[in-house]
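Enquirer: A structural model of the following input is requested.
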Amino acid sequence: MTVSRTVQFEVSEEVAEFLHRKVESGAFPDEGAVVQHALEEATEVDAEFERWVQKQVLPTLERIDREGWNGISVDEARAELARRRLARQSAA
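Expert: Down below sits the predicted model:
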């Protein structure tokens, strides 16, 4: 069973209007439900981001630390993209 408690906070007029529109649309029973839903969504996004960092980013950084960087510089990447863009435009 989820335990809940009441909290109070101020929001901008713009946010208040957004909350009101969500309730008026019938999507939520009250403003608190809108806020609750938004916070639950934000929590899930944060968790997904953390999983991505743990699974993809950290192993890549560890590999780079072990093996060194074998990639290209930003300037080289930009030059290659410009070359490809020019080739596409010439072919069109």
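Enquirer: going forward, measure contacts and count neighbours with C-alpha atoms only.
Expert: Fine.
Enquirer: so what secondary structure elements neighbour the helix ranked longest in the chain?
Expert: Longest helix in the chain, counting residues (DSSP state H): helix 31-52. Helix 31-52 makes packing contacts with helix 13-24 when contacts are defined by 3 or more C-alpha pairs under 8 Å, 6 or more residues apart in numbering; DSSP states H and E.
Enquirer: Spatially central, which residue of the protein would that be?
Expert: residue 45 (6.6 Å; C-alpha atoms, centre = their mean).
Enquirer: quick one: it from residue 38, how far?
Expert: 11 Å (C-alpha to C-alpha, to the nearest Å).
Enquirer: Now do the buried residues in the longest helix of the chain.
Expert: 31, 34 (16 or more other C-alpha atoms under 10 Å).
Enquirer: Proceed likewise with the subsequent sequence, for comparison:
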Amino acid sequence: MRPNRSITISLPEDMAELVQKKVASGEFADESEVVAEGLRYLADHDAGIESWLRDEVVPTVTAHDPSKAIPINEVRRRINAHMDARDRDTRLPE
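Expert: Predicted coordinates for the structure are as follows:
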């Protein structure tokens, strides 16, 4: 088990209520677990974006092959589809 460090945070009222509801439902033992789970989600989200950029975007850009150019509307569609799918797959249970 990793050592814990105490910090003090302020949350908007709606987020504080959500934290309290998660604890009250028994889904989490305490407020710290709720915040830690949210931070794990954020870290996974960021790692997914980094991986996508590294594995898909950078190789395409560095190839400099004009025949691989994708119209901007298609790029936007793909990005939105990717983000929607990722959000569906990694959404915290309610």
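Enquirer: Residue 7 of structure 2: what secondary structure?
Expert: Per DSSP: H, G, I helix; E, B strand; the rest coil, the secondary structure class of residue 7 of structure 2 is coil.
Enquirer: Map it across to structure 1 for me.
Expert: Matched across to structure 1, residue 7 of structure 2 falls on residue 7, judged by TM-score structural alignment.
Enquirer: residues in contact with that match?
Expert: Contact partners of residue 7 of structure 1, counting by C-alpha atoms under 8 Å, 6 or more residues apart in numbering, are absent.
Enquirer: Enumerate the positions of stretch 16-31 of structure 1 that are buried.
Expert: For stretch 16-31 of structure 1, by 16+ other C-alpha under 10 Å, it's 19, 22-23, 28, 31.
Enquirer: Please enumerate residues in contact with it?
Expert: Against stretch 16-31 of structure 1 from outside (C-alpha under 8 Å, 6+ apart): 34-35.
Enquirer: ok, now with 10 Å
Expert: 10-15, 32-35, 37 (C-alpha atoms under 10 Å, 6 or more residues apart in numbering).
Enquirer: Spatially, which two of the residues you listed are the most separated?
Expert: Comparing all pairs in these by C-alpha to C-alpha, the longest separation belongs to 13 and 37, at 19.6 Å.
Enquirer: just to revisit the earlier point, can you add distance to residue 57 of structure 1 and give the buried residues of stretch 16-31 of structure 1 back as JSON lines?
Expert: Listed next are these as JSON lines, based on distance: C-alpha to C-alpha, whole Å:
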{"residue": "19", "distance to residue 57 of structure 1": "36"}
{"residue": "22", "distance to residue 57 of structure 1": "37"}
{"residue": "23", "distance to residue 57 of structure 1": "39"}
{"residue": "28", "distance to residue 57 of structure 1": "37"}
{"residue": "31", "distance to residue 57 of structure 1": "37"}
